[in-house]
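*Asks:* got a predicted structure plus its sequence, pasted below:
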Amino acid sequence: MCVGMALSPAAWTAESRLAGIFPERIKTVALVAPASPGTSREKVDEAICLLEKAGVRVKVMPNAREGKPAEYTSIPAEKRVADLERAWLDPEVDLILCIRGGAGTIDIVDKLDWDKLRTRPDLPVLGFSDITVLHMAMLKEKAGHPYASASLLALPNVDGASLKSIQAVLNGRSPDPVELTPLRAGKVSGVALAGHLRLLEAVSRTRFRPETQGKVIFIESPDLAPPEAERTLKALRESGFFDSCAAVVFGRLSRCGEQEETVMRGFAGQVECPVYIGFPYGHTPRNP
């Protein structure tokens, strides 16, 4: 993949940063596109090259390069299902890395053979944004281990602190602490559940709605303006999504602009659980 390929100066810097990001037990990484295709074939090739130079064997699933780059149009669901199941059931694959988010993951979760996928309950599956739907379905079906993490195309651009956090978590260590601002303070502990706000609400209306009791729910949103974010949070709240959770932690609600904290404070006044803001989670280079 890397033969004869010229990397940009930024990519060469990323190469050294990616070295050692995966534990030694991760020998082979499978690349899938459960949602939209990569933004450009050149960017995908460059990111693959960085992983290979960092010592990772990469398997690109047969249909992962199909589709129109830079668009949100997904290839047929059956092809995406075939790629994901093939990667998942390949005994050589130690980790699945989604190429990007985009749109369309909600169309495949009902078509996956969850009985087969449950045979690998600890397989790491990394991605974020639209991959929220797959992660929630995995939690509900008790198949694989979802990690809300930078996708393939995002990895070369995330900052050093985020890479350090990803490396720590994948190696079973606690990442460096992040100072948060309490809107409703309280003592908090629990398993993390993280996702894109709009997609958390969408999947909550399906059979893949995850169990939230005792969970610390991390939320980010790149695309909802303040009224939409408030309506989506209200819909989740009224559905009981937050009723028994341990806490809610907000990352970025990027499109809310100057009203971002106002939206979060309004939500905090309507729930009983602890609520914190300021976690560096979202569609930015600071994304652990």
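*Replies:* Thanks, I have it.
*Asks:* C-alpha only now, for contacts and for neighbours.
*Replies:* Noted.
*Asks:* for the stretch 51-200 of the chain, which segments count as helices?
*Replies:* 77-89, 114-117, 132-141, 160-170, 197-204 (DSSP state H, counting those that start in this stretch).
*Asks:* now render these as CSV, adding mean neighbour count.
*Replies:* Below are the helices of the stretch 51-200 of the chain laid out as CSV (neighbours: other Cα atoms under 10 Å):
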stretch, mean neighbour count
helix 77-89, 20
helix 114-117, 14
helix 132-141, 22
helix 160-170, 18
helix 197-204, 21
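*Asks:* one more structure, for comparison:
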Amino acid sequence: MGVGGGGCEPVHPGNRWRGRSRRDWLTCVIIHRRPPKPSPGDHVALVSPSSGLPGILPLPFELGSRRIAEDFGLIPVEYPTTRRMNAAPADRAADLHAAFSDPRIKAVICSIGGDDLITVLPHLDPEVFRAHPKPFFGYSDSTVMHAYLSRLGIASYYGGAVMTDFGRGGRIHPEVERSLRAALFQSGEYELLPETDIAEVDRDWADPASLETEPDTTPTGGWRWHHADRVVTGTGWGGCLEVVSWMLMADKAVPATADLTGAVLFFETTEELPPAVEVYRMLRNMGERGWLAACGALLMGRPKCWSFDHLNDEAARARYLADQNAAVMRAMTEYAPETPVVLNVNFGHTDPNLVLPYSGPIRVDGPARRLTVTY
């Protein structure tokens, strides 16, 4: 049934590719149902299926909500748990049901991530989402909902949280705004561009001054390509590496290995800065499951290298980046030694955070060093 199974027949079901050569399935494209896009003037839901952090730190949430209205021309709608910390999983599920079933709502955008969206899954009614598919935006713990929708045959968009992306200090990053506008309002191919500078050090969201100016940035070396000798087009699947590992342990919302044949996997890590050895182990375990050998390519997000719990100086950040890159390549060398890998791609817990299509086509053009997605 394609990546994650679900109710939509893919162009090339994964089982047609079993037994064929690697070269045969490098151009396999599995199409999920892409819900209709909003237009300026439409209503969009702002939800907190993971953490109700807007209730504690309202400033970036309100800034992001205002930009959604003023800069994007959309009408934001909040729900009972949008600003409620520690809301019951059943209540958060009720908000998702309400947002998706309301005919006024044309897209659903997460406020931020968290760590327990997986507890919401048992309270979700799949028929609500099948009957009322909407574009869904978010990252980090929102991985759970992306994977859930993927299992139902519904494509979504990895990125675009209210507090971090829309509510960024000073202004939305120009490349992120361009990516968000394309994902929200347009259809067709879109080329992702490597960043030249990144913002690594966070600021205090409780301080109004932190939102008045853009964060400081540092130059970056861009993406790193390995085995870039071919063009791979496949369906994107992945998200936050730690969250995917939780989903695997709970056996919830994860696809069968055969359904990842030819897929473009994408993973990134959180502000908790998992040690390189843990990154290797998580990928190793996916390798033991057969995921790494099955995929057509791997994109690894540029890792977050600083947090309020890890006050790394520039040298420590460089070491963390190098150690994580080495861990990723160790796992890929052991389980998928010929698979194209692109490291330090600007998505996930990084600034800028570009939008990736979840269960949508991604083209990895190794010889040209280009990444093209289809929104």
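*Replies:* Yes, it's here. Quantities reported herein were computed from a predicted structural model and do not represent experimental measurements.
*Asks:* wasn't F208 of structure 1 part of a helix?
*Replies:* No - F208 of structure 1 is assigned coil when assessed by DSSP: H, G, I helix; E, B strand; the rest coil, not a helix.
*Asks:* the strands in the stretch 51-200 of structure 2, which residues?
*Replies:* Assigned by DSSP state E, counting those that start in this stretch, the strands in the stretch 51-200 of structure 2 fall at 75-78, 105-110, 136-138, 156-158, 189-192, 197-198.
*Asks:* mind putting these into a markdown table with mean neighbour count and distance to R317 of structure 2?
*Replies:* Compiled in a markdown table, the strands of the stretch 51-200 of structure 2 are given as follows (neighbours: other Cα atoms under 10 Å; distance: least, Cα to Cα, whole Å):
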| stretch | mean neighbour count | distance to R317 of structure 2 |
| --- | --- | --- |
| strand 75-78 | 18 | 37 |
| strand 105-110 | 23 | 28 |
| strand 136-138 | 28 | 26 |
| strand 156-158 | 27 | 25 |
| strand 189-192 | 16 | 24 |
| strand 197-198 | 17 | 12 |
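*Asks:* what sits closest to L63 of structure 2 if chain neighbours are left out?
*Replies:* G167 (5.1 Å; Cα to Cα, 6 or more residues apart in numbering).
*Asks:* under the alignment, what does that neighbour map to in structure 1?
*Replies:* In structure 1, the residue paired with G167 of structure 2 according to TM-score structural alignment is P156.
*Asks:* wait, that match touches P9, no?
*Replies:* No - using Cα atoms under 8 Å as the test, P156 of structure 1 is too far from P9 to be in contact (11.6 Å).
*Asks:* out of these two, which sits in the busier spot?
*Replies:* P156 (24 against 9; other Cα atoms under 10 Å).
*Asks:* list the contacts of the more buried one.
*Replies:* Neighbouring residues of P156 of structure 1 by Cα atoms under 8 Å, 6 or more residues apart in numbering: A11, A14, E15, L18, A47, L50.
*Asks:* find the nearest non-adjacent residue to the third one, please.
*Replies:* Sequence neighbours aside, L50 is the residue nearest to E15 of structure 1 in space, at 5.1 Å (criterion: Cα to Cα, 6+ apart).
*Asks:* map that neighbour onto structure 2.
*Replies:* Match for L50 of structure 1 (TM-score structural alignment): R67.
*Asks:* what is the burial count for its match?
*Replies:* 19.
*Asks:* I'd like the distance between it and F166 of structure 2.
*Replies:* Distance, R67 of structure 2 to F166 of structure 2, by Cα to Cα, to the nearest Å: 7 Å.
*Asks:* and stretch 176-188 of structure 1, end to end?
*Replies:* Across stretch 176-188 of structure 1, first to last residue, Cα to Cα, it's 17 Å.
*Asks:* figure out how far it is from the centre of its chain.
*Replies:* Between the centre of stretch 176-188 of structure 1 and the centre of its chain there are 22 Å (Cα atoms, centre = their mean, to the nearest Å).
*Asks:* just say helix, strand or coil for the counterpart of C295 of structure 2 in structure 1.
*Replies:* Using TM-score structural alignment as the criterion, C295 of structure 2 maps onto C245 of structure 1. Of the three states, C245 of structure 1 takes coil under three-state DSSP.
*Asks:* from V188 of structure 1, how far off is C245 of structure 1?
*Replies:* Taken as Cα to Cα, the span from C245 of structure 1 to V188 of structure 1 is 10 Å.
*Asks:* mind listing the shared neighbours of the two?
*Replies:* V216.
*Asks:* for R252 of structure 1, helix, strand, or coil?
*Replies:* Secondary structure of R252 of structure 1, per three-state DSSP, is strand.
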